[in-house]
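Student: Below are the sequence and a predicted model; questions follow.
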Amino acid sequence: MRTQVLIVGAGPSGLLLGQLLHRAGVDTVIVERQSGAHVLSRIRAGVLEQGTVDLMDEAGVGARAHAEGLVHDGVELAVDGVRHRIDLRALTGGKTVLVYGQTEVTRDLMQARAAAGSTTLYEATDVRIEGFETEAPRAHCTVGGEPVEIAADFIAGCDGFHGICRASVPREALRVYEQVYPFSWLGLLSDTPPVSPELIYSRHARGFSLCSMRSPTRSRYYLQVPLTERVEDWSDQRFWDELRRRLDPEAAASLVTGPSLEKSVAPLRSFVAEPMRFGRLFLAGDAAHIVPPTGAKGLNLAASDVRYLSQALIEHYRERSAAGLDHYSARCLARVWKAERFSWWLTRLMHNFDQEPAFQAKLQSAELDYLLGSESAQRVLAENYVGLPT
């Protein structure tokens, strides 16, 4: 099999890259180790920056997001039982975010790829890539029990943190930066109306909580829990009781509970692997970087990588220019590190770090007090939350 760009991974970043390239007349093949149904079953974030929505429009898949997504003008921080609203629109000159689940983004992209007739090889096993340091990269895998070899001009590694693309790079060629946080998020999804029309980030003596949503009738809630917690130890009732304890009185009184559709525990980490290009292999999204979910940056960072990579590849094929490809890693990382900083900062600000000295807790309280009393500080938060320019 021969293609211009081989994309490893059929998550939203791989599918979005494929769709943008298809619309520019660049041929792609996507290889995915899971089934399409499994990819759609992943429960992920759902706060989209305006730049991500614009990119979906460019890819021709933004119509449903505009029709069904929830535009949010602000976000609320609850500290010690008192809520404080950050007016995103007013503080950023009119910018907002769109609440639209990552599952729905993936569904829209899958449907567009199927309509385009582009090739996606699901349930591909034993995937390996080689030759990306040469002008003839290729991949080998097994699909339906049959061996498949794919030759390409370039390989895009959109296969996530545990994927094979970054793992195929020689260790001495990578520089890795990582911080693992001493807690996890326990998440619950339910078909219940959201407790508030906007997200509530809550700092409480018992631990952080987040009230989010996917639609006017579907809610997503999170609790900070120790790394040792297991999802099977949390009944729905235990989750709802603990969440209510951490909410401000108004939110606690209006919380609607119901059976969980899904519960999961996710540890938090900050991670960056540099560079993001190795010959004709380009890493994008979680394959190159992870952020704690506190700042809602994971999917949005992947989208900005895809923006840079699609532009560079289109420039290569249309203009025979290598400039975009040569600057890909540096352009991505400049934005990645700003998002890493913001996500780290907001995580430090809103979570409990019980093992740290009391001095750190005092600094955290002082920073919160400064933020909530300073319009300038709130503008910095708002500018980062809605997304820095690409």
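Tutor: Received, thanks.
Student: only C-alpha atoms for contact and neighbour calcs from this point on.
Tutor: Noted.
Student: where does stretch 56-69 sit relative to the chain's centre, distance-wise?
Tutor: Put simply, stretch 56-69 sits 18 Å off its chain's centre (C-alpha atoms, centre = their mean, to the nearest Å).
Student: Can you list the neighbours in contact with that stretch?
Tutor: Contact partners of stretch 56-69, identified using C-alpha atoms under 8 Å, 6 or more residues apart in numbering, comprise 16, 19-20, 23, 53-54, 98-100, 105, 108-109, 112, 215.
Student: Strands along the stretch 151-300 of the chain, start to end?
Tutor: For the stretch 151-300 of the chain, applying DSSP state E, counting those that start in this stretch gives strands covering 154-157, 175-190, 200-203, 209-215, 218-225, 260-274, 277-278, 281-283, 289-290.
Student: here comes the other one, which I'd like you to weigh against the first:
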Amino acid sequence: MRTQVVIIGSGPSGLLLGQLLGKAGIDNVIIDRVDRDYILGRIRAGVLEVGMVSMMDQAGAGERMHKEGLVHDGFDLSFSGRRHRINLKNLTGTSVMVYGQTELTRDLMDHREADGGATVYNAANVTPHDFDGEKPYVTYEKDGVTHRIDCDFIAGCDGFHGVCRASVQDKGIQNYEKVYPFGWLGILADVPPVHHELIYANHARGFALCSQRSLTRSRYYVQVPLTDKVEEWSDDAFWDEIRSRLPVDVAEAMVTGSSIEKSIAPLRSFVAEPLRFGRLFLVGDAGHIVPPTGAKGLNLAASDVHYLFEGLQGFYGEKSIAGIDAYSARALARIWKAERFSWSMTTLMHRFPAEGEFGQKVQEAELDYLSSSNAAQTAMAENYVGLPY
């Protein structure tokens, strides 16, 4: 079998790239080691930058997002017993969209299926070959048979633990990583959100986040030590803890209920350089991870897709390799800015045990300054809604 682009990984970045390529008349095949139901069973973040929203529209998959998604014009910072709203709309002229990643993925899957795009699920031993040369190909096993797909390019959209990044570890890749000394205990519950916008809370007991997936489904988080185990946390214990970290009026308004998902996620920052190895490209989590504080993980994957799609369009439409050659540098320039913002939000809102009371006072001073400075708020808002591609 032959195609123009093989996309390894059918998460949001792979599906978005595949949809854009298909709309542009560029043949592609998506391969994944798991099935559709497994992918749709993963619960992820859902704050979309304006660029991500635009790309869903460009891919022809944004209709349900606009119908069911929630437009947020701001968010609240909670500290020292009070709240301050960052007015994204007033500060930047734009907003963000709250729409669950699972629903976004479902939309892209449904549109790909409707358009007749080729997707291979449950593919074992997926392996990219000869991407350093002119004739790359990908092999995989399915139903006991080994298959081969010859192609022009390979897009590695298969995540941090995927085969694509593993395949370039001996090819001069440089990894940068920061591991944070805590994690997020998160629950998903079918209860109305405590507030119509997100609340990021800095408290002496640790960080908390009040977010949402819809008007009837809420997602809440609290900062916990990495030594904590999810089974040690009952629903009641979680609700008591998050309410203790919020202003009184918010805590009293919170509706509680049984969790439908509960997990602890460690926080880390990671970037791989470069993102191009011959005719193989790392995209999304295959090339970078951000702590979720700045809501950049999914959105960074979208900007990678934007740059790679432009490069492939130029290659096939204009017979130019300029965009392909520029992919890594263009993507990394935006990635590092998002890494910086995510690091700064994490540093500002979490309690770091080693920093002690001095660190707490510095955070409080920074938050107090932020609440009184239009320039500081504008910088935060510009990064939160997403820097331009």
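Tutor: Ah, there it is. From a predicted model like this one, the values you see are computed outputs, not experimental measurements.
Student: of the contacts of stretch 56-69 of structure 1, buried ones?
Tutor: Buried by 16 or more other C-alpha atoms under 10 Å: 16, 19-20, 53, 98-100, 105, 108-109, 112, 215, out of the contacts of stretch 56-69 of structure 1.
Student: If we only consider those residues, which is nearest to Arg203 of structure 1?
Tutor: Set against Arg203 of structure 1, the nearest of those by C-alpha to C-alpha is Val99 (21.9 Å).
Student: from what I can see the closest one touches Gly46, true?
Tutor: Yes. Val99 of structure 1 lies in contact with Gly46 (C-alpha atoms under 8 Å); the separation is 5.4 Å.
Student: what residues do those two have in common as contacts?
Tutor: Arg214.
Student: And the furthest pair within the contacts of stretch 56-69 of structure 1?
Tutor: Farthest-apart pair in the contacts of stretch 56-69 of structure 1 is Arg23 and Ser215; separation 29.8 Å (C-alpha to C-alpha).
Student: a markdown table please, covering the strands of the stretch 151-300 of structure 1 and showing distance to Gly69 of structure 1.
Tutor: Shown next, in a markdown table, are the strands of the stretch 151-300 of structure 1 (distance: least, C-alpha to C-alpha, whole Å):
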| stretch | distance to Gly69 of structure 1 |
| --- | --- |
| strand 154-157 | 29 |
| strand 175-190 | 17 |
| strand 200-203 | 18 |
| strand 209-215 | 7 |
| strand 218-225 | 12 |
| strand 260-274 | 20 |
| strand 277-278 | 34 |
| strand 281-283 | 29 |
| strand 289-290 | 25 |
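Student: which stretch among these comes nearest Leu368 of structure 1?
Tutor: strand 200-203 (9.9 Å).
Student: ok, average deviation of that closest one from structure 2?
Tutor: Averaged over the aligned pairs, strand 200-203 of structure 1 sits 0.3 Å from structure 2 after superposition, using mean C-alpha distance after the TM-score superposition for structure 1.
Student: Next up, the contacts around the nearest residue to Tyr389 of structure 2 once chain neighbours are set aside.
Tutor: Spatially, and ignoring its direct neighbours in sequence, Tyr389 of structure 2 is nearest to Ser303 (6.6 Å; C-alpha to C-alpha, 6 or more residues apart in numbering). Counting by C-alpha under 8 Å, 6+ apart, Ser303 of structure 2 makes contact with 51-52, 331, 389.
Student: wait, is Ser303 of structure 2 part of a helix?
Tutor: Yes. Secondary structure of Ser303 of structure 2 (DSSP: H, G, I helix; E, B strand; the rest coil): part of a helix.
Student: how much space is there between Leu372 of structure 1 and Gln311 of structure 1?
Tutor: Taking C-alpha to C-alpha, to the nearest Å as the measure, Leu372 of structure 1 falls 40 Å from Gln311 of structure 1.
Student: picking up where we left off before, put together CSV for the contacts of stretch 56-69 of structure 1, with distance to Thr228 of structure 1 and secondary structure on each row.
Tutor: Formatted as CSV, the contacts of stretch 56-69 of structure 1 follow (distance: C-alpha to C-alpha, whole Å; DSSP: H, G, I helix; E, B strand; the rest coil):
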residue, distance to Thr228 of structure 1, secondary structure
Leu16, 36, helix
Gln19, 40, helix
Leu20, 42, helix
Arg23, 46, helix
Val53, 37, helix
Asp54, 40, helix
Leu98, 33, strand
Val99, 31, strand
Tyr100, 31, coil
Val105, 32, helix
Asp108, 36, helix
Leu109, 36, helix
Ala112, 41, helix
Ser215, 31, strand
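Student: Which single one of those residues is nearest to Ser376 of structure 1?
Tutor: Distances from Ser376 of structure 1 to the contacts of stretch 56-69 of structure 1, taken as C-alpha to C-alpha, are shortest for Leu98 (23.7 Å).
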